[in-house]
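> Show me the folded form of this:
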Amino acid sequence: MNVRRLIPSTALAGAVTLGLVSLSACAGSSDAADGGKGGKLDVVASFYPMQYLAEQIGGGHVAVDTLTKPGVEPHDLELKPRQIGELGEADVVLYLKGIQPAVDKAIAQAGVANTVDAATLTKLEAHGTGAGHEAHEAHEGESAEEHAEHAAGEEGHDHGSEAGADPHIWLDPVKYAEVAKGVGSALAKADPEHAADYRKNTDALVKKLGDLDTAFETGLKNTATKTFITTHSAFGYLAERYGLDQEGISGVDPESEPSPARIKELQDIAEKDKVTTVFFETLASDRTAKTLASDTGLRTDVLDPLEGITDTSKGDDYIEVMRSNLAALQKALGAK
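Got it, this is the predicted structure:
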């Protein structure tokens, strides 16, 4: 996997514009709609979490193309020349900087004007292989500047750019709702004729995400343990939101082999915190999870980072898979 360090959220927000201001009134009126596919607003989404937002908010007014097809591991995506060309022709490009280096590079090279970077629509934080409510408590009371300095100094979740911010914001329903609001505003600016529908659809999606947040909060409030082990350290925001502790086997690469020292550390954590399950994901091998589970006498199960929907996904869309994730966590953590 191509791994680099991410820019802290404060620097990221400053370095990358929302893209909303670049959606001019001229491009956003009938020109944008007429230039789209079949009279629809032409939206290119980088991968599934962005595709879901575009489809839910855009409804029948948008035609959504996704750069990452089902079953493709998003981080390793390589774009074809045709896809790069389509970026420049789209009315709106919706992506998340730091997840897919190939997409970030293509957008920068193509000079795409009408872009929306989801990373600028909420606050990013630093999460390492261990993340959750303890890290959250350690940061409480920090100013934004202190938090940024702290994040820059921590071991980050090293997708994409150059510092320590974790880009997996969509796995926290609250943060994902913040992103949804920004995407709704972007589509309304790009296509003012249907702005009322975009606002209505945004409100409906935000409500669904609010209901999902409530389900997680109540469903994980009383558990026998707060610790879960996963091959892919993608759940730092989720863990922090609901008072859990994520222990990643080996960080960003779900297929990398854990070191003997990390195996020993996780064995100790599993015994101390009464961990029952090692989670793996749908788009990567379960070899690492099974290795650790065999060494520690634990079960294995799926905790889906929702980077893509396939025939093996435990649900047909974001909400369904997240509810499956909740059920898996409740079982593994001994929810009461």
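> okay, CA-based contacts and neighbour counts for the rest of this
Fine.
> show me where the stretch 51-200 of the chain has strands.
Under the criterion DSSP state E, counting those that start in this stretch, strands of the stretch 51-200 of the chain are mapped to 62-66, 92-95, 115-117, 125-126, 130-132, 165-166.
> Most tightly packed of those?
strand 165-166 (a mean of 31; mean count of other Cα atoms under 10 Å).
> Please name every helix or strand in contact with that one.
When contacts are defined as 3 or more Cα pairs under 8 Å, 6 or more residues apart in numbering; DSSP states H and E, strand 165-166 packs onto strand 125-126.
> Distance from the strand it packs on to the middle of the chain?
Computed by Cα atoms, centre = their mean, to the nearest Å, the chain-centroid distance of strand 125-126 equals 13 Å.
> Against which helices or strands is it packed?
Judged by 3+ Cα pairs under 8 Å, 6+ apart, the packing partners of strand 125-126 are helix 144-153, strand 165-166.
> winner for burial among those?
Of the helices and strands packed on strand 125-126, strand 165-166 is the most buried (mean count of other Cα under 10 Å), at a mean of 31.
> Next, the second sequence, to be compared with the first:
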Amino acid sequence: MKMNTKTSGAIVRAFMIAMLAAAISLLSACGKSSNGAVTGKVNVVTSFYPLYFLANEIGGEDAHVVNLIPAGVEPHDWTPKSRDLITVGDAQLFLYNGAGLEGWLDDFLHGLDSSGKTLTVEASKGIALIQGNPEEENHEEEHEAHGDSDVDPHTWVSPKSALVMAKNVLDAFIQADAVHRSGYEERYASLEAKLAKLDDQFETGLSALPNKNIVVSHQAFGYLARDYGLNQVAIMGLSPEAEPRSQDLLKVVEFVKEHKVKVIFFEELVSDRLAKTLASEAKVETMVLNPLEGLTPQQEKAGDDFITIMERNLQNLRQALQ
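Presented below is the predicted three-dimensional model:
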């Protein structure tokens, strides 16, 4: 049968519309909307990796978790974009560390829809915060890097603090999505057991070591030091990009020599130049002590997570403090 051009065009348009409808149907079946939110699950956004880990562990199959900061990016160097505001605004739950870590937080929260669709939760709530920055007078720029340079924001580096944060995340999930409470509580119990085991490993693994001084590139291990009887000496302050003065560097070298420190620790997401220079000057080794502010792409690919990296931190500490 011969068709005219008008009839043929109508058939083509009808076919394209049918194909588009099928594609939309397929996307709906997969559960994803155009903005990345997933229907049928609680949509959660986290401000950085440790919270992403806790939220994934507790949320499980009932949650869709998105982390704002990509792998390999140091949180101190990151600021949100307008698309991040949209992502958080479309979520039911936004988890942030607090304690001054997210210097951009106040302006960001003010930019959210005032209708209050997104529940915002400070994960560090309830942790006894470490007040005061002993290097503050040398690092005035930290006021910009952190909301409040008088508070150490690096709560998560201690398993004891991570246990508190995990409970806060559980409570947030239950508040945002009470229907799946039993699933959240079951997965939280499993996570709590892992973190409690990690806490015990740090307690027993560090308590009997003869040396307690750790020299680190970035003052990120205050909670770890407080909770497990260590003494932290930092090359740089609370913000890893703060530049120390030459006299401060000399004091660190003198401390290393005087106290027979064997290792200077550096971290992977910031430059190791200063740590390696001082280690060379003091004739000691360098090792990684990871503050877990984020994973590298290589760590992501290898399947590393908060637990495996903290276990590696413990191994390195034990080796350095023998």
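> returning to what we had before: just tell me which of the strands of the stretch 51-200 of the first structure ends up closest to residue 189 of the first structure.
With Cα to Cα as the measure, strand 92-95 is the member of the strands of the stretch 51-200 of the first structure nearest residue 189 of the first structure (10.4 Å).
> With respect to residue 175 of the first structure, which of the strands of the stretch 51-200 of the first structure lies nearest?
Using Cα to Cα as the measure, strand 125-126 is the one of the strands of the stretch 51-200 of the first structure that comes nearest residue 175 of the first structure, at 11.3 Å.
> residues in the second structure aligned with the closest one?
Aligned by TM-score structural alignment, strand 125-126 of the first structure falls on residues 130-131 of the second structure.
> mean offset of that stretch relative to the first structure (after superposition)
Following superposition, stretch 130-131 of the second structure is found to deviate from the first structure by 1.8 Å on average (mean Cα distance after the TM-score superposition for the first structure).
> Same question for stretch 185-201 of the second structure.
Here the mean offset of stretch 185-201 of the second structure against the first structure after fitting is 0.9 Å, by mean Cα distance after the TM-score superposition for the first structure.
> contacts for that stretch?
For stretch 185-201 of the second structure, the external contacting residues (Cα atoms under 8 Å, 6 or more residues apart in numbering) are 57-60, 159-160, 162-163, 166-167, 170, 307, 310-311.
> Which positions in the first structure sit opposite that stretch in the alignment?
Aligning stretch 185-201 of the second structure against the first structure (TM-score structural alignment) gives residues 199-215.
> Also stretch 274-286 of the second structure?
Stretch 274-286 of the second structure corresponds to residues 288-300 in the first structure, going by TM-score structural alignment.
> Buried residues, the matching stretch. List them.
288-290, 292-293, 296, 298-300 (16 or more other Cα atoms under 10 Å).
> hang on, the earlier thing: ok, the contacts of stretch 185-201 of the second structure vs residue 103 of the second structure, which is closest?
Looking across those and measuring by Cα to Cα, the closest to residue 103 of the second structure is residue 162, at 20.9 Å.
> picking up where we left off before, now render the helices and strands packed on strand 125-126 of the first structure as CSV, adding distance to residue 71 of the first structure.
Output for those, formatted as CSV (distance: least, Cα to Cα, whole Å):
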stretch, distance to residue 71 of the first structure
helix 144-153, 32
strand 165-166, 23
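> what's the closest of the ones you listed to residue 12 of the first structure?
strand 165-166 (9.3 Å).
> What is the distance between that closest one and the centre of its chain?
10 Å.
> whereabouts in the second structure does it align?
Strand 165-166 of the first structure maps onto residues 151-152 of the second structure, going by TM-score structural alignment.
> and residue 171 of the second structure, how far is that from residue 177 of the second structure?
Counting by Cα to Cα, to the nearest Å, the separation of residue 171 of the second structure from residue 177 of the second structure is 10 Å.
> same question, residue 218 of the second structure
Taking Cα to Cα as the measure, residue 218 of the second structure falls 38 Å from residue 177 of the second structure.
> okay, those two: which has more neighbours?
The neighbour comparison of residue 218 of the second structure against residue 177 (other Cα atoms under 10 Å) goes to residue 218, with 24 against 18.
> any idea how far the more buried one is from residue 288 of the second structure?
As judged by Cα to Cα, residue 218 of the second structure and residue 288 of the second structure stand 12 Å apart.
> Give me the common contacts of those two.
Shared contacts of residue 218 of the second structure and residue 288, defined by Cα under 8 Å, 6+ apart, are found at residue 266.
> Excluding residues flanking it in the chain, which one is nearest residue 316 of the first structure?
residue 309 (7.0 Å; Cα to Cα, 6 or more residues apart in numbering).
> Tell me which residues touch the one you found, please.
Per Cα under 8 Å, 6+ apart, neighbours of residue 309 of the first structure: 48, 70-71, 316-317.
> That one maps to what in the second structure?
By TM-score structural alignment, residue 309 of the first structure lines up with residue 295.
> same question, residue 268 of the first structure
Counting by TM-score structural alignment, residue 268 of the first structure lines up with residue 254 in the second structure.
> Please enumerate residues in contact with stretch 278-294 of the second structure?
Counting by Cα under 8 Å, 6+ apart, 48-50, 71-75, 157, 216, 220-221, 249, 253, 256-257, 261-269, 275-276, 306, 309-310, 313, 316-317 sit against stretch 278-294 of the second structure.
> In strands only, show me those residues.
216, 263-266 (DSSP state E).
> Between those, which sits nearest residue 24 of the second structure?
For these, the nearest to residue 24 of the second structure is residue 266 (48.9 Å; Cα to Cα).
> How many neighbouring residues does the closest one have?
24.
> before we move on, what about residue 29 of the second structure?
10.
> how about it, what's its partner in the first structure?
Alignment note (TM-score structural alignment): residue 29 of the second structure has no counterpart in the first structure.
> show me the contacts for residue 29 of the second structure.
Neighbours of residue 29 of the second structure in contact, by Cα under 8 Å, 6+ apart: none.
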